[in-house]
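No sequence on hand, only this structure:
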């Protein structure tokens, strides 16, 4: 059975109090008893000396016939003296016969060892014995170093016994009260003491259960207070470490997921590259074989040459896109910033793209704020050129392209809109994946391989920016970007 610390402390306190009270009681009562015994012994020896002195004085006055005269004096006059009649005593001769005696209470001698103790006194020794409440004292009376009589004294210690019993009862009563009071005070004190211990115990359980907000601090100016502060510090440290471990775990989980996604994308990328490269190579191979078979057919040779040239251009474009995307992923940390006048840079880009815009029977408008910022100009040019190129490829004849760029607090806002065919809602989340094309047939016709938007997103993220897309079928598409200055 488990015994609580509160019960142990109270029991220990009660035991200590009991031992202390018992020890003090025994010590004091023993002292009183010894004092009473010594006082009684001293009184008896004084009385014996008084009798012995009287015998000596009486014998000196008679001056002859010492024994006979003394014995006659004892029989006739010794207890007629007022000061001797206050002492219960008996006098015996050296043969043990009673010469004279006096008892104030007339009580019968209850000493059963009387004769033996008289014989001891005849041999010159003092002895005494306590019977009930009376001390019987036997001593030889000497005159000129000779034993001339035996003195028997009776000394009542009844009053001493009553006083001793009163003191003993007082000690028992006050000791019991002190014990009860000490236990009550101990209960009150240890209740507060153990309450703090139980608080720390509950705090430890809370730490074990991961409930760190339930850890209570005990405010005390002693070791328990220091222990409580240590528990609180340990709780906060464990909670902090657990939170950091959770963050690390989440980071690791994200990293693992990203690696898995990258592995999947890599496999898809390789598969798409293989497929995309295979198509123009097959076309080139076919036309090369036909020209070899029909080398006299000029029309076939011309048609083959034109198609082979187109497919070579397509392969070149694909290789450039793949190399750009690979280089971007490999050298992601390389950002070369410089002061750029956005209006001048965008005006130059738009003028260069204007030939292609007009060739496809489109119009392009741009509204660029005149601002100078520190940015990677080459990356910005790639982003804008790719978005304008997409807007041209997927626009409608007679369509329009709108470009806007302005400063919004500490960010640059850039948007490229077109009035083209639009993008289906289910495809909006995939358009930034390498080789993904919303309409494969139209992309092939326009020479697109599905790498432009993947490159754009990588460049935007490289510049710590964000990109969003909004699109409606047959109404157009808008790409919106923000970059920190």
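Now that the structure is in, tell me what you want to look at. Just so we're clear, the structure is a prediction, and the values are computed from it rather than from any experiment.

going forward, measure contacts between C-alpha atoms and count neighbours the same way
Noted.

Would you mind listing the buried residues in stretch 312-320?
By 16 or more other CA atoms under 10 Å, the buried positions in stretch 312-320 come out as 312, 314, 315, 318.

which one of those is nearest residue 246?
Minimum distance to residue 246 across these is 43.1 Å, recorded for residue 318 (CA to CA).

which residues in the stretch 101-250 of the chain form helices?
Counting by DSSP state H, counting those that start in this stretch, the segments of the stretch 101-250 of the chain that form helices are 114-122, 158-208, 223-293.

Same list, the ones you listed, but as a markdown table with mean neighbour count please.
A markdown table is the format used below for the helices of the stretch 101-250 of the chain (neighbours: other CA atoms under 10 Å):
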| stretch | mean neighbour count |
| --- | --- |
| helix 114-122 | 19 |
| helix 158-208 | 16 |
| helix 223-293 | 14 |
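
So which of these is nearest residue 152?
helix 114-122 (8.3 Å).

chain center to that closest one: distance?
With CA atoms, centre = their mean, to the nearest Å as the basis, helix 114-122 stands 84 Å off its chain's centre.

Kindly report the same for stretch 441-461.
Computed by CA atoms, centre = their mean, the separation of stretch 441-461 from the middle of its chain amounts to 56 Å.

got CSV for the helices of the stretch 101-250 of the chain, with distance to residue 42 too?
Shown next, in CSV, are the helices of the stretch 101-250 of the chain (distance: least, CA to CA, whole Å):
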stretch, distance to residue 42
helix 114-122, 18
helix 158-208, 14
helix 223-293, 58
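
Would you tell me which of those helices gets closest to residue 340?
Closest to residue 340 of the helices of the stretch 101-250 of the chain, according to CA to CA: helix 223-293, at 34.2 Å.

Tell me the span between the first and last residue of stretch 457-470.
15 Å (CA to CA, to the nearest Å).

give me every residue that touches residue 280.
Shown in contact with residue 280 (CA atoms under 8 Å, 6 or more residues apart in numbering): 311, 312, 314, 315.

Provide a list of residues in contact with residue 8.
Taking CA under 8 Å, 6+ apart as the test, residue 8 contacts no residue whatsoever.

try 10 Å
Shown in contact with residue 8 (CA atoms under 10 Å, 6 or more residues apart in numbering): residue 14.

Run the angle between the helix or strand in which it is found and helix 158-208 for me.
Using DSSP states H and E, residue 8 falls within helix 5-62. Orientation check (axes from the mean of the first three to the mean of the last three CA atoms, to 10 degrees): helix 5-62 against helix 158-208 gives 160 degrees.

Run the chain-centre distance for helix 5-62.
On the basis of CA atoms, centre = their mean, helix 5-62 sits 61 Å off its chain's mean C-alpha point.

And here is the other one:
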């Protein structure tokens, strides 16, 4: 899978010729289409909110400012009248109504003069709007003074023009934003979708079984993090696929061998060419091979059950020293056959474990140590206190494990050619230790020996016991 400058999207080729018709791109770029749709919705909502705010909040604010100006004018005119000084040119117009007489104080609109003449001034609000016959509207402010009612007023047209200007500006912004945003979002969408389409191609290749990823994505965001996750997944699947092929090959061989023996021995017994003693021996061999097959099937079923999370631990307080001594006793006969000394070094420490399953772990560790250790050697089984917890280990002086194979020994499908079997012992141990939440590992040098270990954390329940007399 090579890096290409051309990306296929819904069977349509999108290359670097960005001047392709926009409607064709839009038709086939779903994310770009969504980006533009969401932007249009967002800007429409924002403009609508702006219209609402300008029609209510801004208009009220602007009107309040006009009324404040009319009020200030009325107060200044009143002060001028009291001091018999000329009324200066002010914002708006003003009249003084005294004893039903209307006295213009500034250049007044004649239309509103007639309206005021016919009105009951007492019913006029302090802040009010008056509409004359020709349809003009005026904002008025009424100030009650000892001299009479002082009324300032101003044409309301600027108020309407103010709102119209705001609406025109908002509509212009809306149109300009759409004109500018569509090509911008097209290019942004294209840039955004390119790594996604790369991820799509990578996923398709992985689905086909091609785990080699040669493309790189450097977006410095969550898409790159997703790419890293997919790459890690691909590597894990590659390893698992490799282990699976090895497992099938090993399992086929290990099943075929006892089946061939069973068939050959059964044919010999059926043909009647054996003596009575040979028939008995052959029958015993058949039973042994059947037991081997049964043990392999049991292991397969057990590890499947463990990996499906069906294992339920029964935790009990166990003296680790006594537990290890019981494990060692199970191998005394086998160790004597190879003249291998089993050395136990452990203090009485109480821990919480599932004794049955942890016995399976120790059985596998010790059995492997005996299998790969030379005659006349020593195997050390110990439990020691460390800062992390109680470290239980099995150390041998056997053939060791090659450095490039150490990380693979815990996998279900791994089997070294020297080990025999189908390689399920350590994977089963791994699942049991994982369910206990114990740290575990192996230290090994080829032709020098191996140490398999696990650590029971103090927080899990490891607790000192008094040394027994």
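Perfect, I can see it now. Quick caveat: nothing in here was measured; it's all calculated off a predicted structure.

And the TM-score, once the two are fitted together?
Once superposed, the chains reach a TM-score of 0.47 (TM-score structural alignment, normalised by the length of structure 2), with 265 aligned residues with a CA RMSD of 4.6 Å.

re earlier: columns distance to residue 161 of structure 1 on top of the buried residues of stretch 312-320 of structure 1, output as a markdown table?
Output for the buried residues of stretch 312-320 of structure 1, formatted as a markdown table (distance: CA to CA, whole Å):
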| residue | distance to residue 161 of structure 1 |
| --- | --- |
| 312 | 135 |
| 314 | 131 |
| 315 | 130 |
| 318 | 125 |
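
Tell me the one of those residues nearest residue 225 of structure 1?
Proximity of these to residue 225 of structure 1 (CA to CA) peaks at residue 318, which lies at 72.9 Å.

Does that closest one touch residue 276 like I think?
Yes: using CA atoms under 10 Å, residue 318 of structure 1 is in contact with residue 276, at 8.3 Å.

how about the helices in the stretch 351-469 of structure 2?
Using DSSP H, counting those that start in this stretch, the helices of the stretch 351-469 of structure 2 run over 355-372, 425-436.

most packed of these?
Compared across these, helix 425-436 shows the largest average neighbour count, a mean of 20 (mean count of other CA atoms under 10 Å).

what's the angle between that helix and helix 355-372?
Using the same axes, to 10 degrees, one finds that helix 425-436 of structure 2 and helix 355-372 are set 150 degrees apart in direction.

related to what we said a few turns ago, please flag which of the contacts of residue 280 of structure 1 sit within helices.
Applying DSSP state H to those, the entries found in helices are 311, 312, 314, 315.

Give the full set of residues in contact with the last one.
Looking back up the chat, that one is residue 315 of structure 1. Counting by CA under 10 Å, 6+ apart, the residues that residue 315 of structure 1 touches are 276, 277, 278, 279, 280, 281, 309, 321, 447, 449.

Can you tell me which of these is closest to residue 462 of structure 1?
residue 321 (16.9 Å).

Correct me if wrong: the closest one contacts residue 382.
No: using CA under 10 Å, residue 321 of structure 1 is not in contact with residue 382; the gap is 11.3 Å.

Now the common contact residues for these two.
Each of 452, 455 lies in contact with both residue 321 of structure 1 and residue 382 under the rule CA under 10 Å, 6+ apart.

So which of the contacts of residue 280 of structure 1 is the closest to residue 203 of structure 1?
residue 315 (70.1 Å).

how close does the closest one get to residue 302 of structure 1?
For residue 315 of structure 1, the distance to residue 302 of structure 1 - CA to CA - is 20 Å.

Which members of the contacts of residue 315 of structure 1 define the maximum pairwise distance?
309 and 321 (18.3 Å).

which of the two has more neighbours?
Counted by other CA atoms under 10 Å, residue 309 of structure 1 and residue 321 do not tie: residue 321 has more neighbours, with 18 against 13.

Neighbours of residue 480 of structure 1, how many?
17.

and it, how far is that from residue 472 of structure 1?
Look at residue 480 of structure 1 and residue 472 of structure 1: by CA to CA, they are 15 Å apart.

go on, residue 445 of structure 1?
Residue 445 of structure 1 is 22 Å from residue 472 of structure 1, by CA to CA.

So between those two, which is more surrounded?
Shown here are residue 445 of structure 1 and residue 472; by other CA under 10 Å, residue 472 has more neighbours (15 against 9).

from what I can see that one touches residue 478, true?
Yes: with contact defined as CA under 10 Å, residue 472 of structure 1 counts as touching residue 478 (9.3 Å).

correct me, but residue 94 of structure 2 touches residue 139?
No: under the criterion of CA under 10 Å, residue 94 of structure 2 is not in contact with residue 139, lying 11.5 Å apart.

Now do the shared contacts for the two.
Common neighbours of residue 94 of structure 2 and residue 139 (CA under 10 Å, 6+ apart) are 70, 152, 153, 154.

Filter these down to just the ones in helices.
In helices, judged by DSSP H, the following of those are found: residue 70.

So which of the shared contacts of residue 94 and residue 139 of structure 2 belong to strands?
Among these, the members found in strands (DSSP state E) are 152, 153, 154.

What about the first one, how many residues nearby?
The number of residues packed near residue 152 of structure 2 is 30, by other CA under 10 Å.

Contact partners for it?
By CA under 10 Å, 6+ apart, the neighbours of residue 152 of structure 2 are 67, 69-75, 77, 91-96, 105-106, 108, 127, 138-143.

Who's the closest spatial neighbour of residue 395 of structure 2, skipping the chain neighbours?
Sequence neighbours aside, residue 451 is the residue nearest to residue 395 of structure 2 in space, at 4.2 Å (criterion: CA to CA, 6 or more residues apart in numbering).

tell me, how many neighbours does the one you found end up with?
Each residue near residue 451 of structure 2 was counted by other CA under 10 Å, and the total is 20.

who's in contact with it?
Residue 451 of structure 2 touches 365, 369, 379-381, 393-397, 400, 441-445, counting by CA under 10 Å, 6+ apart.

repeat that with 7 Å
Residues near residue 451 of structure 2 by CA atoms under 7 Å, 6 or more residues apart in numbering: 393, 394, 395, 396, 442, 443, 444.

what's the distance between it and residue 112 of structure 2?
Counting by CA to CA, the gap from residue 451 of structure 2 to residue 112 of structure 2 is 107 Å.

Pick out whichever of the buried residues of stretch 312-320 of structure 1 sits closest to residue 114 of structure 1.
Distances from residue 114 of structure 1 to the buried residues of stretch 312-320 of structure 1, taken by CA to CA, are shortest for residue 318, at 141.4 Å.
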